[in-house]
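Chemist: What follows is a protein structure lacking sequence information:
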């Protein structure tokens, strides 16, 4: 499938590529921009590190060019971003259920009840797919414009190819929004190093820096995770 022109232009902008979405979200197809409003643009990451990998882009031009650690010192702005993150987390959870609910043992009773000819008044709770998402900002973002990651937690996206990709989402390099505002001396304000070893998010096995071995393992863990 040929990439859309708008996305290719944003990629060509390098570290400033997210600005194109903020300035003109309507120029992108729905496969890229999920929705936009006056304060936020929510997109599917062009370089997904998980099966579902979205980005929340604040449109406040002053805040957008700040380091997130500093921007989130503003309690009002932080509150807006937290509220938007909750909305997007629900969208990610809904998409996870759509894709994997039929294969999930804990979700199957709910789906069967919903699909029955005579659904019960009290539905089974089903799987809490919101808990299967991770979100936050990178301590040292690779892109210039502030962005918040909201993604599924299996880390089997097509662009999960490097050790620092994996570590950036499975160590304290990723800072959840509920950790803000950071204290003045919190090391995540000026993150200077990343752990050497890659640890499986699900079973805790240490893969060192062996990315290919980890990727093979993550695919197996993904299948078991879906079945839960």
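Modeler: Great, that's in hand. Computed from a predicted structure; not experimentally measured.

Chemist: okay, CA-based contacts and neighbour counts for the rest of this
Modeler: Noted.

Chemist: Residue 109: neighbour count?
Modeler: Residues near residue 109, counting by other Cα atoms under 10 Å, number 18.

Chemist: do residue 159 as well
Modeler: Residue 159 has 14 neighbouring residues, counting by other Cα under 10 Å.

Chemist: Kindly report the same for residue 74.
Modeler: When counting by other Cα under 10 Å, one arrives at 13 neighbours for residue 74.

Chemist: What's the first helix or strand after whichever strand or helix holds residue 76?
Modeler: Using DSSP states H and E, residue 76 sits in helix 75-100. Per DSSP H and E, the first helix or strand lying C-terminal to helix 75-100 is helix 108-115.

Chemist: hmm, who's touching that next one?
Modeler: 101, 102, 119, 120, 123, 124, 125, 126 (Cα atoms under 8 Å, 6 or more residues apart in numbering).

Chemist: so which of those residues comes closest to residue 192?
Modeler: residue 101 (40.0 Å; Cα to Cα).

Chemist: burial of the residue nearest to the closest one when sequence neighbours are not counted, as a residue count?
Modeler: In space, and not counting its chain neighbours, residue 101 is closest to residue 107: 5.6 Å by Cα to Cα, 6 or more residues apart in numbering. If you count neighbours by other Cα under 10 Å, residue 107 ends up with 21.

Chemist: returning to that earlier point: could you pull out the buried residues of the helix holding residue 76?
Modeler: 78, 81, 82, 84, 85, 88, 89, 91, 92, 93, 96, 97 (16 or more other Cα atoms under 10 Å).

Chemist: isn't the third one right next to residue 180, touching?
Modeler: No - taking Cα atoms under 8 Å as the definition, residue 82 is not a contact partner of residue 180, at 10.0 Å.

Chemist: can you pull out the helices in this protein?
Modeler: 5-12, 19-23, 61-64, 68-71, 75-100, 108-115, 163-170, 211-227 (DSSP state H).

Chemist: closest to residue 133 out of these?
Modeler: Set against residue 133 and scored by Cα to Cα, the helices of the chain come closest in helix 75-100, at 6.9 Å.

Chemist: returning to what we had before: roughly how far apart are the residue nearest to residue 101 and residue 18?
Modeler: Using Cα to Cα, to the nearest Å, residue 107 is found at 36 Å from residue 18.

Chemist: now swap in residue 202 and tell me
Modeler: When distance is defined by Cα to Cα, residue 202 is 31 Å away from residue 18.

Chemist: second one coming, line it up with the first:
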């Protein structure tokens, strides 16, 4: 494969690989079922499982690495595939760029189209938006499970979960923080994979897999196009990511806007501080 430039696919680190088949499970699996219970319970790990043997790069192009999830989602455990039906598969990103990072994969004929072209179909776009809303809710519930105990806005809810105060008279947990507002969904202007995929992830950009400027800017600039912005106008500048130079631009903190130029190490140090402050809001 020809060497990629800053204007091509992000990097091979970002490409989601294919794990070996695991035991079959029902198509209705949902890794976050336990989250809906009113009392805190131990939840299954949401850490994506690792491949049991090295990836064979000669098997197929790494840019086709999402194909097996689309074709055979039932062969993966719920720690990899979140849910699936006849039209969509939702998975954990193998190389997350935020603390919670998922992908929505269409299984229709649109699956090998560029998102800008695929989302010009209003019927297809409507179905994607419906699934994004579903996955956004799942991601939000996982954020609440992970960070609710730290959040000031979730103190009343946590008090009930911890048995410190009884349930209200209506037997419903306090709503607490609106974690869905902490979730973004969209596509890259120049995707790293051949198969159409929508990123649904937390806003924090806090991950060990965030390793350099292109990784960060692919989610922190207009290279990342929110799903709500589709369909795009024909003259939308985001149709020309190379010309606009998004990936090579200065790195700016997603939360406070501070400009770190090309100083990635300093940005990463700053992101740790911002992550801690964000989860405590």
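Modeler: Right, received. Where do you want to start? From a predicted model like this one, the values you see are computed outputs, not experimental measurements.

Chemist: What about the contacts of helix 108-115 of the first structure, which are in strands?
Modeler: Using DSSP state E, the subset of the contacts of helix 108-115 of the first structure located in strands is empty.

Chemist: JSON lines please, covering these and showing distance to residue 30 of the first structure and neighbour count.
Modeler: Listed next are the contacts of helix 108-115 of the first structure as JSON lines, based on distance: Cα to Cα, whole Å; neighbours: other Cα atoms under 10 Å:
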{"residue": "101", "distance to residue 30 of the first structure": "24", "neighbour count": "23"}
{"residue": "102", "distance to residue 30 of the first structure": "26", "neighbour count": "17"}
{"residue": "119", "distance to residue 30 of the first structure": "33", "neighbour count": "12"}
{"residue": "120", "distance to residue 30 of the first structure": "36", "neighbour count": "10"}
{"residue": "123", "distance to residue 30 of the first structure": "33", "neighbour count": "13"}
{"residue": "124", "distance to residue 30 of the first structure": "33", "neighbour count": "16"}
{"residue": "125", "distance to residue 30 of the first structure": "31", "neighbour count": "10"}
{"residue": "126", "distance to residue 30 of the first structure": "29", "neighbour count": "16"}
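
Chemist: can you redo those residues as JSON lines with distance to residue 31 of the first structure?
Modeler: JSON lines is the format used below for the contacts of helix 108-115 of the first structure (distance: Cα to Cα, whole Å):
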{"residue": "101", "distance to residue 31 of the first structure": "22"}
{"residue": "102", "distance to residue 31 of the first structure": "24"}
{"residue": "119", "distance to residue 31 of the first structure": "33"}
{"residue": "120", "distance to residue 31 of the first structure": "36"}
{"residue": "123", "distance to residue 31 of the first structure": "33"}
{"residue": "124", "distance to residue 31 of the first structure": "32"}
{"residue": "125", "distance to residue 31 of the first structure": "31"}
{"residue": "126", "distance to residue 31 of the first structure": "28"}
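
Chemist: Now flag whichever of those is closest to residue 160 of the first structure.
Modeler: The shortest approach to residue 160 of the first structure among these belongs to residue 101, at 23.8 Å (Cα to Cα).

Chemist: roughly how far apart are the counterpart of residue 136 of the first structure in the second structure and residue 150 of the second structure?
Modeler: Aligned counterpart of residue 136 of the first structure in the second structure: residue 186 (TM-score structural alignment). For residue 186 of the second structure, the distance to residue 150 of the second structure (Cα to Cα) stands at 27 Å.

Chemist: Who has more neighbours out of these two?
Modeler: Neighbour tally, residue 186 of the second structure and residue 150, criterion other Cα under 10 Å: the higher count belongs to residue 186, 23 against 17.

Chemist: The more buried one and residue 219 of the second structure: what is the separation?
Modeler: To residue 219 of the second structure, residue 186 of the second structure is 9 Å away according to Cα to Cα.

Chemist: Could you do residue 272 of the second structure as well?
Modeler: Distance from residue 272 of the second structure to residue 219 of the second structure, by Cα to Cα: 17 Å.

Chemist: of these two, who's got more company?
Modeler: Counted by other Cα under 10 Å, residue 272 of the second structure and residue 219 do not tie: residue 219 has more neighbours, with 25 against 15.

Chemist: Any figure for the gap between that one and residue 102 of the second structure?
Modeler: Separation of residue 219 of the second structure from residue 102 of the second structure (Cα to Cα): 13 Å.

Chemist: Equivalent analysis for residue 125 of the second structure, please.
Modeler: Distance, residue 125 of the second structure to residue 102 of the second structure, using Cα to Cα: 18 Å.

Chemist: try residue 88 of the second structure
Modeler: According to Cα to Cα, residue 88 of the second structure stands 13 Å off from residue 102 of the second structure.

Chemist: try residue 178 of the second structure
Modeler: Taking Cα to Cα, one finds residue 178 of the second structure at 19 Å from residue 102 of the second structure.

Chemist: Have a look at those two and say which one is more surrounded.
Modeler: residue 102 (28 against 13).

Chemist: ok, the closest residue to the more buried one other than its chain neighbours - contacts?
Modeler: Using Cα to Cα, 6+ apart and skipping residues adjacent in sequence, the residue nearest residue 102 of the second structure is residue 92, 4.4 Å away. Residue 92 of the second structure sits next to 48, 79, 80, 81, 82, 101, 102, 103 when contact means Cα under 8 Å, 6+ apart.

Chemist: Cool, thanks, talk later.
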